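In: following is a predicted model, sequence given first.
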Amino acid sequence: MDLNKVSVVRWFEDTNKHSCGYCKSENSISQGMWAESLTVDDYQELIDRGWRRSGKYCYKSLMEQTCCPLYTIKCDVINFLLSKSQKKVIKRFNKFLKDGNIKYEDNIQFEEPDNHSDLHQNHPKMNLSDLSASISNSIQQNNLTSIETPSTSNTDEIDLNEMDNSQQKTEKICDKASNSSQLKVNTKTPLKVGVGADPTKPPCKKAKILRIERKKAKGLQFQKSPPVSNQKSLEQFLEEVSQNDKKKLRPKQFPEGIDGPGYGSFHQQYWINDRLIAVGVIDILPRCVSSVYFFYDPDYRSLTLGTYGSLREVQLTRYLQKNLPHLSSYYMGFYIHSCPKMRYKGKLTPSYLVCPETYHWVPIEKCITLLEANKYSRLEEDIDAIDENLPTQRDISEIQVVYQRHLMHYDDFDEFGDESEKFKLIANFIGKKCCRSLIFWEQ
């Protein structure tokens, strides 16, 4: 067997508490393993059971014990609905491409919200193929280390006239409503004279003005920061990362007859006028496009590039799905309801969370009430539903182990020492399918 063509991992038994990146406590608990190599098929099975990778390290939260449970979240790109705020992000980016101007005032209303107030709204449906032309002739991609954007034509350009017309109609209706329902004041009752504003305090400012001033101050802070001699540009950083294949998934070609980059790890580059402004790190897997990381030039932070990048990745997933029907989801990593700053991931509609007990996908609208009551919850409503991928004792016995340079099944390895509890735990974490494909390196 060629170990370079299969998944080889080393299991970490340590589950001690460590610092949490979300609530900053010392109560984060997860299970981990180091992947010397990892195929796209195995990683697909792992992320559907709540796993996630950071380079070669794969981890899964111990949901009932950790301070901030991590729920895997995905978006159904076939039925994707573009929200009003997302349309505005697209329009603002297109406006920037046209005139090159960025206004701080335009950016205020697009900050990521801290609640799910619009999760239950009916978003207007929009053909996401429009996105493919929003930065045509402005985004350049290379093979191997980046993904080639689908070709665009005049018919694919973003058409927001329909939205503008509907918005104008809404404004007219609002104007009529405001004219017909003017406030009536009872002049018979004398008004009391107030004490007025406190002269010792500065005049009040609207919250929007305060946010604008904070944005401008932050921008000046970036400009005044002294240059760092060893600071690397995005291009230099990307070149170094692209030359290091150790942290990437093992690539795999698409089925015969289907054009495309194939399965594996890629960088989606965003260029404007020969300047690299952002990079999206993604994994293309058999059933999804998984967003790993997204970083951008801070000079363009006012364009809400994080949101725009996610919309571009949704569009890429829809493009691939046309020839690969099973590749129909966009994975956004983890949804952490106990951390308000991470709830923005639920804004892509429709979104689903994986149940930590049955590993079935549940619409996020049905999960919010449960997560408001308890940070950990079984999301599956059917009390009789079970984990169909739960391994049996026979599956455990078929786990492959490399020990003393010999490849053997767990039954043979067990003769060197009783590791039954350890491998039973491993099997429950990785599932039945991965029991037959992952190879564990034991020292």
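Out: Structure received. Numbers count the residues shown, from 1 in each chain.
In: from now on I want contacts and neighbour counts done on CA atoms only, so please keep to that.
Out: Noted.
In: give me the residues contacting stretch 303-313.
Out: For stretch 303-313, the surrounding residues in contact (Cα atoms under 8 Å, 6 or more residues apart in numbering) are 86, 89-90, 92-93, 102, 107, 110, 131-132, 278, 280, 289, 291, 294-296, 330.
In: quick one, which of those residues are buried?
Out: 86, 89-90, 92-93, 102, 107, 131-132, 278, 280, 289, 291, 294, 296, 330 (16 or more other Cα atoms under 10 Å).
In: SS state for the closest residue to Ser19 other than its chain neighbours?
Out: Counting by Cα to Cα, 6 or more residues apart in numbering, Ser19 lies nearest to Glu26, which is 4.2 Å off, once chain neighbours are set aside. Following DSSP: H, G, I helix; E, B strand; the rest coil, Glu26 is assigned to coil.
In: how much space separates Glu26 from Ser397?
Out: Per Cα to Cα, to the nearest Å, Glu26 is found 36 Å from Ser397.
In: who has more neighbours, those two?
Out: Ser397 (20 against 14; other Cα atoms under 10 Å).
In: quick check: Tyr330 vs Val77, distance?
Out: 7 Å.
In: kindly report the same for Leu371.
Out: 24 Å.
In: of those two, which one has the most company?
Out: Val77 (25 against 16).
In: put this next to the previous one:
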Amino acid sequence: MAKRNKERGEPSVVEDQGLYASSCGYCKSDTKTSVSYGLWAHSLSVYDYQDLLDRGWRRSGMFLYKPEMNKTCCPAYTIRLKADSFCPSKEQNRVMHRMQRYLDGSYTGPASTGKEDSGVTGQQISAEVDRCMQGGSQRMDFCDMNCDRTSKISNLTGRCNDMVNIEKVLSSAIQDVIIACCMAGHLPADLEVPRIVLQKLKPTMRKRIKTSTTGEVVYSCNVSFLVAAALSKHKEVDTVLKNLQQSQDCLKNQNNGSRKFSPLQLAELFASRLQMRIEMHDYVVEACNGHLNFLVQNRPSLDVASAEDLHPSKRGNGDSSCSSKPQTESSVSPSLTQHLRPKRILEVRMRRSAFDPEEFALYKRYQIAVHHDKPEDVKESSFVRFLVNSPLNFVPPSRSGTAFCGFGSFHQQYLIDGRLIAVGVVDILPSCLSSKYLFWDPDFAFLSLGKYSALQEIQWVQKAQTVCSSLEYYYLGYYIHTCPKMRYKGAYRPSELLCPVKFQWVPFDIAEPLLNIQPFLCLSDHFDETIRQTRKTDYVKDTQSAVKESTETNTKTTKTENLKPDVSYLSGAGSSSKESEDVNNILLKLGNQFLQFKRLQTWTAVPQKFKDALACDLRKYSQVVGHVLASKMAYVLD
């Protein structure tokens, strides 16, 4: 607890916006029927935001909002999934397999087979978008996914490009790890990251390198030696060395008493942080004598094709008239073309939330093609306000159990062969990854990137939990039962919905039939009743005479009149609990001063009328955030 309080730092600062009504984007009502409570967050700790999520809050940029469930037209329930309990459906497995086939080269999109998704293709949508944008987006050079030129020469060239791409991926991963180590305090923040050079090993050299795991060393990197040389010249060499040796990843290969940096230490540090970044590319990294060795297991050889393969005119009797004719896959054996088919590289990057022109260009294309926004309405300022700005205070990764990227707001970028195809805006919190928004390239609509990214985020949580044990949930945002477009969230099972009255989590399978009867109710009461009835049913099954009585009892509990929730807490009526009445301990921010409300009440210079009005506002504020958070977050006074 002491460590957690230390990491919190300064208290969160919020400004009350009160109740507000707006038009609803879900039911498309003509009037302002969507009612929520709002807060403007000047700064917010990840711990406080985690607690707010568990009371039904969400954020949009710096703005926090919570639907007023008994007043709003479309009640929105927070939905989450425990990642290690996730059971993918057949459809979700198909999405993963489709992506894998696309990366393998065995599937090139809807045009490749009549059995795939039908309708307007991503390319057709993209062409229309480009016409609408009036040339505003930057020119990008892409390979045609529906290209019919499947000659052996182009396939071999694809293999060469594939090697160049994986070298870029590995180099980028090494650079990201060094930067992350600087942010975590293991290395100085002002360290100049050296140029990353990967050496591709010849087959004869690969066999001589001993590895602790089965596999073949394909690439090696000496960046640890370059970093060690730079650190030895650093002005705060002793402090840096101490921080490095205190890292739990550097307990091995320490040079106690030495003021020199060991490349062995650095290689161990980098390797431990590299693995999770590159494993999606089937590579394993090992630290060996200060070098970073990258191994591939169970892979066909990636050696560059021979000159004879790349220049068919040099084969046989040299008849160029025959050799110059392109060879299609039908003229080559199937087993050969399977190995020659070019593979695509998928890279997933987790980056701190910041403006990126490439991201904005993708966002604009997405909004125009998918949501039919007018080009002039998609502005950079709204993109920054909605998806870049965040009140969350970043918590860097450390040995104390934070996630390997730290806590805060991030953009998870998806790239195929270096091309940005999707961006997931997420918040990494002490207990969860909270998915906020996703935008993707219309050209890749056939890959179902919305579903695929959700599955990737679930996998990310599963991996992160090995580093941060408390990070075990995946939050999918709001679930609105009356909105058909929201139904897909219930397909990620076994999920839970947050009870809007008692703030307890209720299994989705229990909540769903109740929501079919009434869109807003106290889920917890009926969950408890279901458990009681289940236990009672199990008990009376032991005696046949009680079966009829048990069945009648279960039938009675499904009547609609029993589903009416107690919503008195929402208006404060009839409530005398500490949460709704005791406002004395609420933390206030007046200028640069923090004080509790009970202290302000003693100030005779403040008019009593102002105090009474403030007490009324604070009571409502305490009801929506909870008295615990109200006593920790600073409430701004004008």
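Out: Structure's in. What do you need? Since the structure is predicted, the reported quantities are computational estimates derived from the model, not experimental observations.
In: thinking again about what came up before, which of the buried ones among the contacts of stretch 303-313 of structure 1 lies closest to Ser30 of structure 1?
Out: Of all these, Ser291 has the smallest distance to Ser30 of structure 1: 20.6 Å, by Cα to Cα.
In: not counting its neighbours along the chain, what's nearest that closest one?
Out: Ile282 (4.7 Å).
In: and for the counterpart of that neighbour in structure 2, the neighbour number?
Out: Mapped onto structure 2 by TM-score structural alignment, Ile282 of structure 1 lines up with Val426. When neighbours are counted by other Cα under 10 Å, Val426 of structure 2 registers 23.
In: what do you get for Arg318 of structure 1?
Out: Counted with other Cα under 10 Å, Arg318 of structure 1 comes out at 26.
In: excluding chain neighbours, what is closest to it?
Out: Closest to Arg318 of structure 1 by Cα to Cα, 6+ apart is Val77, at 6.0 Å.
In: residue in structure 2 paired with the one you found?
Out: Under TM-score structural alignment, Val77 of structure 1 pairs with Ala83 in structure 2.
In: report the contact partners of that match.
Out: Applying Cα under 8 Å, 6+ apart, we find Ala83 of structure 2 in contact with Ile458, Gln459, Val461, Gln462, Glu472, Tyr473, Tyr474.
In: weed out the non-buried ones from those.
Out: Buried members of these, counted by 16+ other Cα under 10 Å: Ile458, Val461, Gln462, Glu472, Tyr473, Tyr474.
In: related to what we said a few turns ago, the residue nearest to Ser291 of structure 1 and Lys246 of structure 1, how far apart?
Out: 15 Å.
In: now Lys422 of structure 1
Out: 28 Å.
In: again with Glu45 of structure 1
Out: Glu45 of structure 1 is 21 Å from Lys246 of structure 1, where distance means Cα to Cα.
In: same question for Gln167 of structure 1.
Out: Going from Gln167 of structure 1 to Lys246 of structure 1 by Cα to Cα gives 50 Å.
In: likewise for Ser328 of structure 1?
Out: Ser328 of structure 1 is 28 Å from Lys246 of structure 1, by Cα to Cα.
In: helices of the stretch 1-150 of structure 1, residue ranges please.
Out: Using DSSP state H, counting those that start in this stretch, the helices found in the stretch 1-150 of structure 1 span residues 40-47, 84-99, 104-107.
In: and these: which comes nearest Gly431 of structure 1?
Out: Nearest to Gly431 of structure 1, of all these, is helix 40-47, at 8.0 Å by Cα to Cα.
In: what's the closest one aligned against in structure 2?
Out: With TM-score structural alignment as the criterion, helix 40-47 of structure 1 aligns to 46-53.
In: SS state for the residue nearest to the spatial centre of structure 2?
Out: The C-alpha lying nearest the average C-alpha coordinate of structure 2 belongs to Val426 (Cα atoms, centre = their mean; 4.4 Å). Look at Val426 of structure 2: counting by three-state DSSP, its state is strand.
In: my read is that it contacts His411, right?
Out: Yes - using Cα atoms under 8 Å, Val426 of structure 2 is in contact with His411, at 6.2 Å.
In: quick one: buried residues of stretch 420-432 of structure 1?
Out: Neighbour counts over stretch 420-432 of structure 1 (16+ other Cα under 10 Å) mark Phe423, Lys424, Ile426, Ala427, Asn428, Phe429, Ile430, Gly431, Lys432 as buried.
In: now it: which residue numbers in structure 2?
Out: So stretch 420-432 of structure 1 sits over residues 615-627 in structure 2, by TM-score structural alignment.
In: what do you get for stretch 332-341 of structure 1?
Out: Stretch 332-341 of structure 1 lines up with residues 476-485 of structure 2 when matched by TM-score structural alignment.
In: could you tell me the end-to-end distance of that stretch?
Out: For stretch 476-485 of structure 2, the first-to-last residue distance is 13 Å (Cα to Cα).
In: likewise stretch 321-336 of structure 2?
Out: 24 Å.
In: same question, stretch 370-383 of structure 2
Out: End residues of stretch 370-383 of structure 2 are separated by 16 Å (Cα to Cα).
In: which parts of that stretch are buried?
Out: Buried residues in stretch 370-383 of structure 2 (16+ other Cα under 10 Å): Pro375, Val378, Phe383.
In: now, those residues that are in helices?
Out: Those of the buried residues of stretch 370-383 of structure 2 mapping onto helices are Phe383, per DSSP state H.
In: can I get the buried residues of stretch 370-383 of structure 2 in TSV including distance to Pro484 of structure 2?
Out: As requested, these are exported to TSV (distance: Cα to Cα, whole Å):
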residue	distance to Pro484 of structure 2
Pro375	27
Val378	26
Phe383	26
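In: nearest to Arg4 of structure 2, of the buried residues of stretch 370-383 of structure 2?
Out: Once Cα to Cα is applied, the member of the buried residues of stretch 370-383 of structure 2 that ends up nearest Arg4 of structure 2 is Phe383, at 32.7 Å.
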